[in-house]
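S.K.: after the sequence you'll find the predicted model.
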Amino acid sequence: MDSCCQTSTEKLTTPLQCPVCHKKGRKIQLITIKALLQPTALETIHPDLTYAFCANSSCEVVYFSDKQTLRKDTLKVSVYQKDNAFDVPVCYCFGWTRERLAKAVQQYHHPIEQIQQQVQANRCGCEINNPQGACCLGNVTTFIRTLVEI
């Protein structure tokens, strides 16, 4: 299996349109959906369909296909892009919430470097743990930038 934090031009290139907000989504692996849906929602998926992730923060839909939408209340975890709470993970594999990142930055620690070390040690599992099914380092970097700009 490829490392979740390696760039792949094949895995996630098919843009699909969310039927609720009409924003483009990105194709997501079925393993991500299977890992993160609550059991009752898992029973409703169609494994033969192509699903995509909706990153629009104002949309309730997390995953969608041409026949189904799965809303954020069907997941086992809160979705970073859809929940602004401070206790929501930004990095799902290593437990870096907005709160933990903010504290680390205030204390002049380097959470990005710590996460990168874990990724380089082949310990990340973003394709299973992160609802967007991709590496979280972009989200972590963006969030830290917002802290520095304040």
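M.R.: Done, it's in.
S.K.: every contact and neighbour count from this point should use C-alpha atoms.
M.R.: Fine.
S.K.: same for the longest helix along the chain, what does it pack against?
M.R.: Longest helix in the chain, counting residues (DSSP state H): helix 137-149. For helix 137-149, the packing partners by 3 or more C-alpha pairs under 8 Å, 6 or more residues apart in numbering; DSSP states H and E come out as strand 89-91, helix 98-106, helix 111-120.
S.K.: use this one as the comparison:
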Amino acid sequence: MEEKCPICHQISEKVKSITVKHLVSDNFLGEIVNEETYYLCMNENCDVVYYNLNNESILDKKKVKVPIWFKGDANPKYICYCNKVTEEQIINAVINQGAKNINDINKLTGAMKNGKCMLNNPLGKCCGPIVLQTIKRALQTNN
């Protein structure tokens, strides 16, 4: 069963509480329940970032420490949170420096080095697929 955001009713992604705890502003740590399953609302126009299954805790963009890359107003738009590499840096590496794959991006931007994705990425997992999507989009734009 797909979980949907209690506010916008769009599909969400499951995230571990350790990720939520690491990214929520200190003032709101008390709202995080250990071992509770959390979800990240994937709607770019919704202010909700995380919520739990019981809908007892809804954490919006104002309650997290980092901008969420796919949310419409994210600034900067980090793709690799561990190394603070932005969408703009990846696109620049493809268009202006000839990057064509993850290895090139890694060498040119430092993305995906020294990763602690479970703690730093809002999804709590490797940014590799998002780096690949960004490379493909930049390559299509450049052709």
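M.R.: Happy to help now that I have it. This one's a predicted model, so the numbers in the text were calculated from it and none came from an experiment.
S.K.: go through the helices and strands packed on helix 137-149 of the first structure and name the closest to Pro39 of the first structure.
M.R.: Pro39 of the first structure sits nearest to strand 89-91 of all those, at 21.4 Å, using C-alpha to C-alpha.
S.K.: what stretch of the second structure does that closest one fall on?
M.R.: Here strand 89-91 of the first structure aligns to the second structure at residues 78-80, judged by TM-score structural alignment.
S.K.: what ranges do the helices span in the second structure?
M.R.: Per DSSP H, the second structure carries helices over the ranges 17-23, 87-97, 102-109, 117-120, 128-142.
S.K.: now the shortest one on the first structure. Mean distance?
M.R.: Yep, that's helix 117-120 of the second structure we're talking about. Here the mean offset of helix 117-120 of the second structure against the first structure after fitting is 0.6 Å, by mean C-alpha distance after the TM-score superposition for the first structure.
S.K.: so that helix matches what in the first structure?
M.R.: Under TM-score structural alignment, helix 117-120 of the second structure corresponds to residues 126-129 of the first structure.
S.K.: which residues are contacting the matching stretch?
M.R.: Here stretch 126-129 of the first structure makes contact (C-alpha atoms under 8 Å, 6 or more residues apart in numbering) with 4-5, 29, 31-32, 35-36, 92-93, 133-136.
S.K.: what about the spatially most central residue of the second structure, distance to Lys14 of the second structure?
M.R.: Residue closest to the average C-alpha location in the second structure (C-alpha atoms, centre = their mean): Pro122, at 4.1 Å. Distance, Pro122 of the second structure to Lys14 of the second structure, by C-alpha to C-alpha, to the nearest Å: 11 Å.
S.K.: need the overlap of contacts for those two.
M.R.: Listed as contacting both Pro122 of the second structure and Lys14 by C-alpha under 8 Å, 6+ apart are Leu40.
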